[in-house]
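**Q** Sequence plus the predicted model coming up.
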Amino acid sequence: MIEQVFAGHKRRYGSRRIVAELKEQGHEVGRHQVRTLMKLAGLQSIQPKSFVPRTTDSTHGKGYWPNLLLDQPLPQAPNLVWVSDITYLPLASGEWAYLSTWMELFSRLIVGWRVDDNMEDNLVYHTTA
């Protein structure tokens, strides 16, 4: 029964969760008994990796671009102002990918995007064809 619960939850459940599920099904089991049986069967739950993105190094000593739009009125026509942002994409391998998007500020539509395995400058550059 332990192996069925373990496999049914894609190897994510440890002894505590398996005990809780078996008790819900009406079985009298103890956590130490389940833990021992799991060890004997070679069942070890998969532990999720903690979220540690590779972010910008704040001690790089280089400058940054100030927000030039803070004191400006909202755009009154399309294609006057584009803004960009980057987000992290966790991959199944444990690595990270980085997604950069460009939004046209008047319509608030995404006009472009790019995914890369690094956060170098060329990730945020966008050229029109």
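**A** Nice, thanks for sending it over.
**Q** C-alpha from now on. contacts and neighbour counts both.
**A** Fine.
**Q** Quick check: R16 vs Y88, distance?
**A** 32 Å (C-alpha to C-alpha, to the nearest Å).
**Q** measure R35 to L22 for me?
**A** In terms of C-alpha to C-alpha, R35 sits 13 Å off from L22.
**Q** what's the answer for S15, then?
**A** For S15 relative to L22 (C-alpha to C-alpha), the value is 10 Å.
**Q** next, the one to line up against it:
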Amino acid sequence: MKISSRLFASMGLVFLCLAAGLAGGAFSRNFGESNYTISYADFISVMLTAISLLMTLLAFFIAILAYIGWNSISGKVASDVKSYLSDGFREGQPLHRMLVEYKDKAMFEGILEIDQDFEADAEAEGREDSA
């Protein structure tokens, strides 16, 4: 049965984490004196420093990814807009049809349609003028 690359990579990562934990545990037991004590305030200080360093590294990593992503998205949008505009005004394309429709509507902009009420009013005015 074939193992997928993701499963293989995750198994390798788990193995490396276990190996690092075992090595760290062995070194801390065998090297140096183990009878030292640390105060609670010092422990909190070390933990807060570690957390702030991790958050700073995470922020830099996210900023780099955001910059790369923004440039990628911006470039993709610019190329898509250029291709859409260059292809869209060719005959039969959507922008060309829209432009033709607006041109046809603009010719008759402001001109009232002649309907029966308008003709009746014109005839009534014509009769009043002749009387």
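**A** That came through, no problem. Remember, predicted model here, so these are calculated numbers, not experimental data.
**Q** And the TM-score between these chains?
**A** In this superposition the chains share a TM-score of 0.20, using TM-score structural alignment, normalised by the length of the first structure; 46 aligned residues with a C-alpha RMSD of 4.8 Å.
**Q** R16 and Y88 of the first structure - which one has more neighbours?
**A** Y88 (16 against 13; other C-alpha atoms under 10 Å).
**Q** Near the closest residue to that one other than its chain neighbours, how many residues? Count them for me, please.
**A** Spatial nearest neighbour of Y88 of the first structure, chain neighbours left out: Y98 (4.9 Å); criterion: C-alpha to C-alpha, 6 or more residues apart in numbering. A count of nearby residues for Y98 of the first structure, using other C-alpha under 10 Å, gives 18.
**Q** Am I right that Y98 of the first structure falls within a helix?
**A** No: using DSSP: H, G, I helix; E, B strand; the rest coil, the secondary structure at Y98 of the first structure is strand, not a helix.
**Q** Correct me if wrong: it contacts L89.
**A** Yes: with contact defined as C-alpha atoms under 8 Å, Y98 of the first structure and L89 form a contacting pair (5.8 Å).
**Q** Name the residue in S15 and L22 of the first structure with the higher neighbour count.
**A** Per other C-alpha under 10 Å, whichever of S15 of the first structure and L22 has more neighbours is S15, with 22 against 17.
**Q** what about G88 of the second structure, how many residues close to it?
**A** G88 of the second structure - counted by other C-alpha under 10 Å - has 17 other residues nearby.
**Q** give me the element the nearest residue to it once chain neighbours are set aside is part of.
**A** Once flanking residues are discounted, G88 of the second structure sits nearest to L95: 5.0 Å by C-alpha to C-alpha, 6+ apart. In this structure, L95 of the second structure sits in helix 94-107 according to DSSP states H and E.
**Q** From the chain's centroid, how far away is the following helix or strand past that helix?
**A** Toward the C-terminus, helix 94-107 of the second structure is succeeded by helix 116-130 as the next helix or strand (DSSP H and E). Between the centre of helix 116-130 of the second structure and the centre of its chain there are 63 Å (C-alpha atoms, centre = their mean, to the nearest Å).
**Q** list the buried ones in helix 116-130 of the second structure?
**A** By 16 or more other C-alpha atoms under 10 Å, helix 116-130 of the second structure has no buried positions at all.
**Q** ok so, going back, tell me which residues of the helix holding L95 of the second structure are tucked away?
**A** So for helix 94-107 of the second structure, counting by 16+ other C-alpha under 10 Å, buried means L95.
**Q** So A19 of the second structure versus G69 of the second structure, what's the distance?
**A** A19 of the second structure is 35 Å from G69 of the second structure, by C-alpha to C-alpha.
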